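A.B. asks: I'll drop the sequence and a predicted model, then ask my questions.
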Amino acid sequence: MSLCEHCVQGVRHEGKPEGQIEMIGGVECYVGTPTVDYSKEKVVLFLPDAFGINLINNQLLVDDFARNGFKAVAPDILNGDAVPPEAMNAGNFDIPAWLANHGRDKTRPTVDSVVAALTDQGVTRFGTTGYCFGARYTFDLAFDGISHCSVVAHPSGLKIPEDLEKYASTAKAPLLINSCTVDAQFPLEAQARADEILGGGKFAPGYKREYFDGCEHGFAVRGDMSNEKVRAGKEGAFKASVEFFLQHL
């Protein structure tokens, strides 16, 4: 796993969260439930960035998925040890030290506990959406045949081209990548490789990549809404995600 400086930068958004904290499979989760009738067999598993489920930005995104008719569950994949919001833009957060305690050996079992509990509740189809840190698990759940539809925004922690090649050969879940101009974790070269490996009809389940010009890593969750291009990117990435889930989940 790896993160860059932009993984712990951004702007805290304003709003009033409408979801609830629930314990699912022994794991604290932030849950957004539609107020209208919805398919109880489907869940959008929201896999957050390093700031975790208590960052208001992530909670508001979960709420937005619920408003669009999907029950959305964001598990605390960081086991109560997310990057604190006050570290945002502080410029002195020790990313390597934090990552040492958040490897897949510690975080993946948490994801699996939630998936197992939701399955026991009758969920049969999982859509996964991973932002930054959470994108690693979106890929892994697709590799393991758990995810039925995958969406990532400015993914972190991927090995390029290995993970893209493995997705092409192993996964059955359609994939949407929301990408941007400045992204050390998923740069333009990686974006081009994704198109080369998965695009042009090569990946039968379905592949799409959206590109948001003038945006940088983190735009889809922690972007500065006072910047017109960034606002358009955040809203565009969310709209693309909803449409992809509506089509494939």
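C.D. replies: Structure's in. What do you need?

A.B. asks: when you work out contacts or count neighbours from here on, use the C-alpha atoms and nothing else.
C.D. replies: Fine.

A.B. asks: next one: the longest strand along the chain to chain centre, how far?
C.D. replies: Longest strand in the chain, counting residues (DSSP state E): strand 207-216. Here strand 207-216 is found 15 Å from its chain centre; the criterion is Cα atoms, centre = their mean, to the nearest Å.

A.B. asks: alongside the first one, take a look at this:
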Amino acid sequence: MSGPECCSNPPVLNPNGGAGHVEKLAALNSYLTGSPDSNVALLLISDIFGYEAPNLRNLADKVAAAGYYVIVPDFFHADPYNPENTNRPLPVWLKDHGPDKGFEDAKSIIDALKSKGVSVIGAAGFCWGAKVVVELAKSRLIQAAVQLHPSFVSVDDIKGVDIPIAILGAEIDKMSPPELLQQFEQVLTAKPGVDSLVKIFPKVSHGWSVRYDKKDAEAVKAAEEAHQVLLNWFAKHLK
């Protein structure tokens, strides 16, 4: 279920990065950015490298600038995947940090947001986080969803979704190859009452929207295009 693509281009984590701040929400450290007075919140659910990834926090700040209250929780409880730790290869690490546990934590985050007066919630998930997002979508705990280069998401998962969902995939991706995304698209287009978008980005690889090199102009351009699709989707569906 997991391959080397999930581990490529690991970020250099920075606990102090971003324009926002870290505080506890539902007993989870979370990076918070944007106005806490907004009644529209967005959850950004990280890949296996966790919530301290600089590109992810920069994206959270960009989304917050569009008017959302943005939450990036630490679903790994200070234990993101470390490719240099040979004692805990990815399959071993995943036993402690399955998306099912992320889903349970995400429900607590959503309850905490609602208790603060948030009435509309969307979620975007990256790689590992996409599986958490699809579970939130199937449970109708969010109003709109975006998946970016998803991992672990199945056709049956997509069959269970009946809220607006956008799926952004990479042309070069063994975790969720274009053939699988096309199956997702077939399932979604058979649901006329569910607004959906499936977009395959050419010439990019799994993880491109958050694990890109800032010095690579083409990589930055592709990532920013994905970010804009995400922003447009939530602008359309989170009112």
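C.D. replies: Sure, I can see it. Keep in mind that what you see is a predicted model, and the values were worked out from it rather than measured.

A.B. asks: packing partners of the helix or strand that the longest strand of the first structure is followed by?
C.D. replies: With elements assigned by DSSP states H and E, the helix or strand that comes after strand 207-216 of the first structure is helix 219-222. Applying 3 or more Cα pairs under 8 Å, 6 or more residues apart in numbering; DSSP states H and E, we find helix 219-222 of the first structure packed against helix 56-67, helix 228-248.

A.B. asks: now those in CSV, with distance to residue 150 of the first structure and mean neighbour count?
C.D. replies: CSV is the format used below for those (distance: least, Cα to Cα, whole Å; neighbours: other Cα atoms under 10 Å):
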stretch, distance to residue 150 of the first structure, mean neighbour count
helix 56-67, 14, 22
helix 228-248, 8, 18
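
A.B. asks: so how far is the first residue of stretch 46-58 of the first structure from its last?
C.D. replies: Using Cα to Cα, to the nearest Å, one end of stretch 46-58 of the first structure lies 9 Å from the other.

A.B. asks: tell me where the second structure has helices.
C.D. replies: With DSSP state H as the criterion, the second structure has helices at 54-65, 90-96, 99-115, 128-138, 155-159, 178-189, 217-237.

A.B. asks: tell me, what residue is most central in the second structure?
C.D. replies: residue 125 (1.5 Å; Cα atoms, centre = their mean).

A.B. asks: how far away is the equivalent of it over in the first structure from residue 32 of the first structure?
C.D. replies: Using TM-score structural alignment, the equivalent of residue 125 of the second structure in the first structure is residue 130. Counting by Cα to Cα, the separation of residue 130 of the first structure from residue 32 of the first structure is 16 Å.

A.B. asks: what do you get for residue 242 of the first structure?
C.D. replies: In terms of Cα to Cα, residue 242 of the first structure sits 14 Å off from residue 32 of the first structure.

A.B. asks: what lines up with residue 105 of the second structure in the first structure?
C.D. replies: Match for residue 105 of the second structure (TM-score structural alignment): residue 110.

A.B. asks: ok so, going back, distance to residue 42 of the second structure for the helices of the second structure - can I get that in a markdown table?
C.D. replies: Conversion of those to a markdown table gives the following (distance: least, Cα to Cα, whole Å):
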| stretch | distance to residue 42 of the second structure |
| --- | --- |
| helix 54-65 | 8 |
| helix 90-96 | 25 |
| helix 99-115 | 10 |
| helix 128-138 | 11 |
| helix 155-159 | 21 |
| helix 178-189 | 23 |
| helix 217-237 | 9 |
